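> sequence unknown, structure follows:
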């Protein structure tokens, strides 16, 4: 099975292959044909399964094939729980739309809204956004949802956990009732099923892993350690294992800062990322972690 076999256009196949992908992942193989047919989707997908391309590619194809020649109303909206995920999804949208005439942008809080408003007013086909900033911009009349044809909820379970359900329902209330809805979630709690039943119409269920299972490539180890020895033990593991890229989760923002300071004191390059950090600091920490200039990223669950 190739991307061409799934019904994708040569322009999109070319962009995907340039990223080094030749064979679709299971989620892409299952979801793309249904999305191209205009069906609603309820997909169970972990991070790292290729789900972003699974919805981005068919939506871009739909937008490119049905584009209005003169103006660009907002026609596809991707909602994500965090700024970091929004930026990541938009990077993918940009890369995959390289050879089609589609404009996209991303909006989230923590940064100046003025450039976001200017970009939206110049016209975008597909928008990636976090719910809070999106509603602010809608209140400021920077965009309209009246022409939205496709709504994508990415990591819907995280959005529920973070209390975005009211915002999501409010955003949907401004949209046409006739539209395609795509929902992606790593887990399927009763709350997710309830949200899905209110949004999706006769959805096709797409599952790539047993419900609520962990990602295949992850191996688990548990160490029972006294609370007072946790930091010391973490440093020992990092040094002895010669680990060069480590993501550490802490329960609190204070705990993240404290651990980062101790790691740096022990001669290990580290940065913290959490809700009290400015958007600039969060973006810089992620970039440094990706390019290897810091070894350890200490995060609360915003990551």
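Alright, I've got the coordinates. Because the structure is predicted, anything quoted here is derived from the model rather than measured.
> from now on I want contacts and neighbour counts done on CA atoms only, so please keep to that.
Will do.
> do a quick rundown of the helices in the stretch 1-150 of the chain.
Secondary structure of the stretch 1-150 of the chain (DSSP state H, counting those that start in this stretch): helices at 10-18, 26-36, 51-65, 83-96, 113-121, 131-139.
> adding another structure so you can compare the two:
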């Protein structure tokens, strides 16, 4: 199968080839023909599956084929994070650069001044990639109109709701035309996501795209047993001993991000923290330093798990295990991208052994345990650790995320 056989315009099929795409991924092969027919799409796809092209190519196909002068926004893509907005927008722009006619793609997110984004929208735009909050800001300033939008894309829908955007999404939906195409992509489908999908979609084409053999990421998963207090020392040794050129390290909290990065710097490792309290300028600068190799280790919270595309990133380390198996997939998916190979290392303590088993069960893959000389664990794992049904580590009270999920599900239910 080739992109040309999916029904794309010849100029678009050529553009895809020119930027290096060879054969469609599973999600692209299933979603593109359905979207070209004008059907709503409900897609289940993990990070790195190629879903950006799965929704961008049909939109560009329609824009290339437009016979009359377009008025208003054609496609709106909502994403949960600033980084994902930039990544998706730039990926679409890369496609547009190869086309015979101009298509304007705009990107908007919070954390920076709104004025340049408003200026960039003068004269309108064809495709807008935005976070929900900043999109509402633009609408309130009359910098953009969405009442004639033909296509709505929700990318990473589970993360959108998980981050508490249900109210913003409801406001945006109220401003969109009733007649439109909806393309809905999510890695997981908790109740809140299912409820939103049932409200939005009309007889959708349902797609579950697991990675096929041709596009399966080449990621070596490793699990190293270590007592929690010794993780930073072990990380420092691994960085030096295994000569990792760049390492993305995931931790659970902003404090841990700062603390671990500081400990590494004190030991001569070029490291920096990365979390949601950073200004957009600081986030951009740190990422640029990491991508260029000026930084060796980036210690990040899950704000970096989705939407950061670092070319040929060799190693990801789960210093703290993610709360859910789905987040584990997103984290390790930062490596082994675009045909490259990668390594994903998880630190497993006696306290988190049961949670890592849950992750293994969900991904249907056993990861052999390793021990590093000098860091053998002293603590023993409990026989029956407790994990909550949402994949979180033990706890009796509902977390903030669980409460947000439940609130979103209730808000999405039709009123009687």
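Nice, thanks for sending it over. What you see is a predicted model; the values in this text were computed from it and never measured.
> circling back to that earlier point, nearest to residue 202 of the first structure, out of the helices of the stretch 1-150 of the first structure?
Among the helices of the stretch 1-150 of the first structure, the nearest to residue 202 of the first structure by C-alpha to C-alpha is helix 26-36 (12.1 Å).
> which neighbouring elements make contact with the closest one?
Using 3 or more C-alpha pairs under 8 Å, 6 or more residues apart in numbering; DSSP states H and E as the contact test, the elements touching helix 26-36 of the first structure are strand 41-44, helix 51-65, strand 204-207.
> tell me where the stretch 201-303 of the first structure has helices.
Using DSSP H, counting those that start in this stretch, the helices found in the stretch 201-303 of the first structure span residues 230-241, 253-265, 279-291.
> out of these, nearest to residue 181 of the first structure?
helix 279-291 (29.7 Å).
> can you list the buried residues in that closest one?
With burial defined by 16 or more other C-alpha atoms under 10 Å, the residues of helix 279-291 of the first structure counted as buried are 279, 282-283, 285-286, 288-289.
> for residue 24 of the first structure, find the nearest of the helices and strands packed on helix 26-36 of the first structure.
Nearest to residue 24 of the first structure, of all those, is helix 51-65, at 8.7 Å by C-alpha to C-alpha.
> and the closest one against the second structure, how far off on average?
Comparison of helix 51-65 of the first structure with the second structure after fitting gives an average deviation of 1.1 Å (mean C-alpha distance after the TM-score superposition for the first structure).
> on that earlier part again, out of the helices and strands packed on helix 26-36 of the first structure, which one sits most buried?
strand 41-44 (a mean of 24; mean count of other C-alpha atoms under 10 Å).
> just send the helices of the stretch 1-150 of the first structure back as CSV, with distance to residue 196 of the first structure too.
Converted to CSV, these look like this (distance: least, C-alpha to C-alpha, whole Å):
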stretch, distance to residue 196 of the first structure
helix 10-18, 29
helix 26-36, 16
helix 51-65, 17
helix 83-96, 21
helix 113-121, 28
helix 131-139, 17
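> which of those helices sits closest to residue 194 of the first structure?
helix 131-139 (19.1 Å).
> pull the residues that contact the closest one.
With contact meaning C-alpha atoms under 8 Å, 6 or more residues apart in numbering, helix 131-139 of the first structure is reached by 79-81, 107-109, 113, 117, 143-144, 164, 167-168, 171.
> contacting residues for the aligned residue in the first structure for residue 297 of the second structure?
Mapped onto the first structure by TM-score structural alignment, residue 297 of the second structure lines up with residue 296. By C-alpha under 8 Å, 6+ apart, the contact set of residue 296 of the first structure is 244-248, 268-271, 289.
> try 6 Å
245-247, 270 (C-alpha atoms under 6 Å, 6 or more residues apart in numbering).
> from those, list just the buried residues.
Among the contacts of residue 296 of the first structure, those buried by neighbour count (16+ other C-alpha under 10 Å) are 245, 270.
> out of the contacts of residue 296 of the first structure, the closest to residue 193 of the first structure would be?
Nearest to residue 193 of the first structure, judged by C-alpha to C-alpha, of the contacts of residue 296 of the first structure is residue 247 at 30.7 Å.
> surely the closest one touches residue 299?
No - the criterion here is C-alpha atoms under 6 Å, and residue 247 of the first structure misses it with residue 299 at 7.4 Å.
> distance of the most centrally placed residue in the first structure relative to residue 78 of the first structure?
Centroid-nearest residue in the first structure: residue 85, 3.7 Å away (criterion: C-alpha atoms, centre = their mean). Distance, residue 85 of the first structure to residue 78 of the first structure, by C-alpha to C-alpha, to the nearest Å: 11 Å.
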